[in-house]
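A.B. asks: Any chance you can model this:
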Amino acid sequence: MQSISYIALGSNLNHPEQQIIRALQALDGLPGSYLLAYSSFYQSAPMGPQDQPSYINAVAKLSTALSPIELLDALQKIEDTQGRKREKRWGARTIDLDIILYDHTIMQTERLILPHYGAKERDFVLLPLSEISPRLTFPDGESVQEALQHCQNYGLQKITIDNDQETMSRHEL
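C.D. replies: Sure, this is the predicted structure:
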C-alpha cells in the first residue's frame, strides 16, 4: 500500500543546490517509492548558530511503500552517502532530510516524531510545502496556510538555479 510523505531537504555545504538535486534523485530511486513533486528552492538564514552559510531548502512529495521507520532509515542512508556528519545540533551540513508528514500518521518514538515536531515553526518548510500541496492539512486539522501565517520568518528567498541544473534535475527525475 502506498503512502504519501513530505520530505524537507536542506543543505548549506558543498554546492547546496547540487546536494538537493542529488537527494531528490535518490528519493525517486527508493524501493517502492516515486517522487510526485518537489518545490522551488529557497534560501534561508540558518537556525541556531549564525556562523555558517545560508541554507538552500526544498520540500518533496513522495509516494512510498516504505513504513515511516523504513523511510527514516533510507533517508539517513542518503544523508550518509552525501557526506552528512552529525557533529553538532543545527550545525552546517551537506544534506538534511526530514520526514515532515507521512499521510496523517501521528507517532512518537525515540527515533521519529510525526508530524515533524518543528514543521509548523519553520517558514523554510511551510512555504515550499504550501507550494506543492496548498490545501494540505496537518493531522490536528490546521492547514499549512494557517501555520504559515504564524511561523517565524527566517528571511526566506526563492532562488533560481542554473538552467542546466534545472533541466538535468527535471529530466532525470
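A.B. asks: drop to CA atoms for contacts and neighbour counts, all remaining ones
C.D. replies: Will do.
A.B. asks: separation between residue 98 and residue 165?
C.D. replies: Going from residue 98 to residue 165 by Cα to Cα, to the nearest Å gives 23 Å.
A.B. asks: Residue 19 now?
C.D. replies: Distance from residue 19 to residue 165, counting by Cα to Cα: 11 Å.
A.B. asks: More neighbours: which of the two?
C.D. replies: Neighbours per residue (other Cα atoms under 10 Å) separate residue 19 from residue 165, with residue 19 holding more: 23 against 13.
A.B. asks: thinking that one is in contact with residue 11, fair?
C.D. replies: Yes: assessed by Cα atoms under 8 Å, residue 19 is found in contact with residue 11 at 6.7 Å.
A.B. asks: and residue 167, what is it in contact with?
C.D. replies: Applying Cα atoms under 8 Å, 6 or more residues apart in numbering to residue 167 gives no contacts.
A.B. asks: Am I right that it is in a helix?
C.D. replies: Yes: the assignment for residue 167 is a helix, going by DSSP: H, G, I helix; E, B strand; the rest coil.
A.B. asks: any chance you could map the strands in the chain?
C.D. replies: Taking DSSP state E, the strands of the chain run over residues 3-11, 33-38, 41-44, 55-64, 96-102, 107-108, 113-114, 157-159.
A.B. asks: One more, so I can put them side by side:
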Amino acid sequence: MKSTAIRKLVLSIVAVAATGAATRPSVPVAIRDPLVGLRWSPATTAFAPVDADFLRRCPDLQNDNYAHQLWVLARSGDVMVVSGRYVPRRAGLDDSEGDLGAVVRLRPDGCALVGPARALFVAPADYAPDVSGTEAQALATDAADRFVAAYRGPAGLCAAMRRQGKRLSGFPAMLRAAFRGKAPCLR
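C.D. replies: Predicted structure coming up:
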C-alpha cells in the first residue's frame, strides 16, 4: 500500500515536471559564438539580448515558422555583431542553433546585413566601405569587453576557454589584439 502511494506520488511529480518543461520556451544547452568559437548557454552566460528596436528595424529575421533569438556580441555606433539561434513559433518544429553570427548596420528605416561575423575580423578590408577599419577595431575591442563581462569576469572567461580547449593564438589577429591582456589566459 505504501509503495503504491509512493509510486503515484512519483508519477505525479514526473507528470507535472514534464508538463512544465513542455510549456516553457526551450533554451539551448549551448550556442557556439561565431567570433572565437566558445560554446555558451543563455542560462549561464550574460550576453545582452538584442532589444525590441533592433527586431522592429530588422523584421526579416522573423518568419511564420521561426523567430530568431539574438544576442549582441559587439557594438560600435550603428554597427552590431549579433549571434543566436532559431526559435520555433509552433509545436513540431525543431529549434536550432543556426549559424547566425552576422554584422548588421542599423539604419533609421531598417537594417542592412553586412556579412558574416567572424569574416569581419579575419579580412576587415573586405568589408569596406560598409564597415571602416576604425569601426572594425572598435567592434573587436567591444567584443573583448563583452566576452569578459558575459563570462562574469576574466576568471570565468579563462575557465570557459580552458574547458573548451580555446587559446588566444586561435583567434583572428584583430580579435587577438583586442582580447590580449583582458584576462590572465589572454596574454
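A.B. asks: Could you quantify their similarity as a TM-score?
C.D. replies: After superposition, the two chains reach a TM-score (TM-score structural alignment, normalised by the length of structure 1) of 0.29; 94 aligned residues with a Cα RMSD of 5.6 Å.
A.B. asks: What separation do you get for residue 97 of structure 1 and residue 22 of structure 1?
C.D. replies: Remark: distance between residue 97 of structure 1 and residue 22 of structure 1 (Cα to Cα) = 12 Å.
A.B. asks: For these two, indicate the residue with more neighbours.
C.D. replies: residue 97 (21 against 15).
A.B. asks: on that earlier part again, right, so of the strands of structure 1, which gets closest to residue 123 of structure 1?
C.D. replies: Nearest of the strands of structure 1 to residue 123 of structure 1, taken as Cα to Cα: strand 41-44 at 8.9 Å.
A.B. asks: what packs against that closest one?
C.D. replies: Packing contacts for strand 41-44 of structure 1, counted by 3 or more Cα pairs under 8 Å, 6 or more residues apart in numbering; DSSP states H and E, involve strand 55-64, helix 123-132, strand 157-159.
A.B. asks: Just say which of these is most tucked in.
C.D. replies: strand 55-64 (a mean of 25; mean count of other Cα atoms under 10 Å).
A.B. asks: which stretches of structure 2 form helices?
C.D. replies: Ranges of helices in structure 2, per DSSP state H, are 2-23, 52-57, 117-122, 133-150, 154-163, 173-179.
A.B. asks: Which among those is found nearest to residue 70 of structure 2?
C.D. replies: Closest to residue 70 of structure 2 of the helices of structure 2, according to Cα to Cα: helix 52-57, at 9.3 Å.
A.B. asks: pretty sure residue 144 of structure 1 is touching residue 131, no?
C.D. replies: No: counting by Cα under 8 Å, residue 144 of structure 1 does not reach residue 131; the two are 9.9 Å apart.
A.B. asks: re earlier: put together JSON lines for the helices and strands packed on strand 41-44 of structure 1, with distance to residue 34 of structure 1 on each row.
C.D. replies: Shown next, in JSON lines, are those (distance: least, Cα to Cα, whole Å):
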{"stretch": "strand 55-64", "distance to residue 34 of structure 1": "5"}
{"stretch": "helix 123-132", "distance to residue 34 of structure 1": "15"}
{"stretch": "strand 157-159", "distance to residue 34 of structure 1": "25"}
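A.B. asks: Residue 33 of structure 1 is nearest to which of those?
C.D. replies: Nearest of those (Cα to Cα): strand 55-64, 4.1 Å.
A.B. asks: and the gap between residue 135 of structure 2 and residue 80 of structure 2?
C.D. replies: Counting by Cα to Cα, the gap from residue 135 of structure 2 to residue 80 of structure 2 is 10 Å.
A.B. asks: between the two, who's got more neighbours?
C.D. replies: Comparing residue 135 of structure 2 with residue 80 by other Cα under 10 Å, the one with more neighbours is residue 80, at 22 against 17.
A.B. asks: Identify the residue nearest that one in space, chain neighbours excluded?
C.D. replies: residue 104 (5.3 Å; Cα to Cα, 6 or more residues apart in numbering).
A.B. asks: what residues are up against that neighbour?
C.D. replies: Residues near residue 104 of structure 2 by Cα under 8 Å, 6+ apart: 79, 80, 81, 82, 111, 112, 113, 114, 115.
A.B. asks: Go again with 7 Å.
C.D. replies: 79, 80, 81, 111, 112, 113, 114 (Cα atoms under 7 Å, 6 or more residues apart in numbering).
A.B. asks: just checking, residue 34 of structure 1 touches residue 63?
C.D. replies: Yes: contact criterion Cα atoms under 7 Å: residue 34 of structure 1 and residue 63 qualify, at 5.4 Å.
A.B. asks: If you tally nearby residues, what's the number for residue 105 of structure 2?
C.D. replies: Neighbours of residue 105 of structure 2 (other Cα under 10 Å): 20.
A.B. asks: so it makes contact with residue 135?
C.D. replies: No: here residue 105 of structure 2 lies out of contact with residue 135, judged by Cα under 7 Å, at a distance of 11.1 Å.
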